[in-house]
Each structure stands twice: as structure tokens, then as C-alpha cells.
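Peer 1: fold the following for me, if possible:
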Amino acid sequence: MQPGYPQGVSDKSKVVAGVLQILLGAFGVGRFYMGDTKTGVIQLIVTLVTCGFGGIWGFVDGILILVKGGVDGQGRPLRD
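Peer 2: Below is the predicted model of the structure:
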């Protein structure tokens, strides 16, 4: 184990996070679910500033979460 990284796997699901991002990613819902509040707020602001076009970022992010996985707010990998 590397120092500075929490041990174990997250209690958050990769599938749930990915689907939330695909469906509601314009509002950063999947990122909020994962505990990544900073990115969730940025996605929400980008969507509002671009009159909705920034929602594409959330959709693509959801697909990437489903394919590659991700980490939760504590840096632990999402469970399958």
C-alpha cells in the first residue's frame, strides 16, 4: 500500500455513479454521489453558464466512469 492513499474499496458503486452522470451529469449528480463535490459544482456552473451545452461534459464523464471506474471523495476506487 502506498502512503497517503486510503485502504479498501469505496462503498459507492461505479454503475450507480456512471448512470447518474449520464442521466443527470449536467447537474453533477454522479460526482456529488461519489463525494467529489468540487467537480460536481464545476459541472453545474459550466452547464448554467453555457445554457445547457456544458451538460455534454457530464454525459461523457458518466461513460468514462462506467468504462474506467473512478475514485470516491476519499480516494478509494469505486466498487463494481
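Peer 1: CA only for contacts and neighbour counts going forward, please
Peer 2: OK.
Peer 1: quick one: the helices in the chain, in order.
Peer 2: 14-24, 29-34, 37-49, 55-68 (DSSP state H).
Peer 1: deepest of the ones you listed, which one?
Peer 2: Of all those, helix 29-34 carries the top mean neighbour count, a mean of 24, counting by mean count of other Cα atoms under 10 Å.
Peer 1: also this sequence, please, to line up against the first:
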Amino acid sequence: MSVPTPQSPYGVDPQGRPYSDKSKIVAGILQIFLGSFGAGRFYVGSTGVAIAQLLTCGGLGVWALIDGILFLTSNDRTDKHGNVLRG
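Peer 2: From the prediction side, this is the model:
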């Protein structure tokens, strides 16, 4: 992780993209356990997707589980501002 700056207080990833104040671990755990309510998506600011998950009970749990696993394993997930989630 690089040195924090006012533009990226949590540092930047190897591609130079700023890190979010949100954690991908927290988002993944929320999504796995409370994905039927869209909790992981609400946490990262994806309100539209969160409401869709809420209305479909997280795709009957399948969508929520897959989404939670992707949050935990992917390095390209971003928050509502386009900042990469911290590991």
C-alpha cells in the first residue's frame, strides 16, 4: 500500500486506484449472512442492486451467496464512489 494522500486517505492499489473506506471482508460477510436483505450491497453503496436483492430475497439466497463470495475473492469490487474496496 502506498502513502496516504488527501485525495486517497487509505492509499492506492497497485494500479493507482484509490482505496475505499469500506472493507471487502465486511461486505462479503454481510452479503453471505444477510444477503437476502442486500446488506453487503447497502454497505458499499449499491442501493439499486441492494433493493433488487431485498425484493427477490437475494435471488432466493443463490445470488446473495455468489455475490458474497465474489466480494471476498475479487480485487476489482468498488464502492459507490468507484474506489476499490480494501482487503
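Peer 1: superposed, what's their TM-score?
Peer 2: Counting by TM-score structural alignment, normalised by the length of structure 1, the TM-score of this superposition works out to 0.80. Behind it: 70 aligned residues with a Cα RMSD of 1.5 Å.
Peer 1: quick one on the thing from earlier: out of the helices of structure 1, which is closest to Gln74 of structure 1?
Peer 2: helix 29-34 (9.2 Å; Cα to Cα).
Peer 1: hang on, the earlier thing: got a markdown table for the helices of structure 1, with distance to Gln7 of structure 1 too?
Peer 2: Conversion of the helices of structure 1 to a markdown table gives the following (distance: least, Cα to Cα, whole Å):
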| stretch | distance to Gln7 of structure 1 |
| --- | --- |
| helix 14-24 | 17 |
| helix 29-34 | 17 |
| helix 37-49 | 21 |
| helix 55-68 | 19 |
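Peer 1: now for the spatially most central residue of structure 1: which residues touch it?
Peer 2: Centroid-nearest residue in structure 1, with Cα atoms, centre = their mean: Arg31, separated by 3.2 Å. If you count contacts by Cα atoms under 8 Å, 6 or more residues apart in numbering, Arg31 of structure 1 has them with 17, 21, 25, 37, 39-40.
Peer 1: go on, Phe42 of structure 2?
Peer 2: Applying Cα under 8 Å, 6+ apart, one finds that Phe42 of structure 2 lies in contact with Ala50.
Peer 1: aligned to it, what sits in structure 1?
Peer 2: Residue mapping for Phe42 of structure 2 onto structure 1 gives Phe32, with TM-score structural alignment as the criterion.
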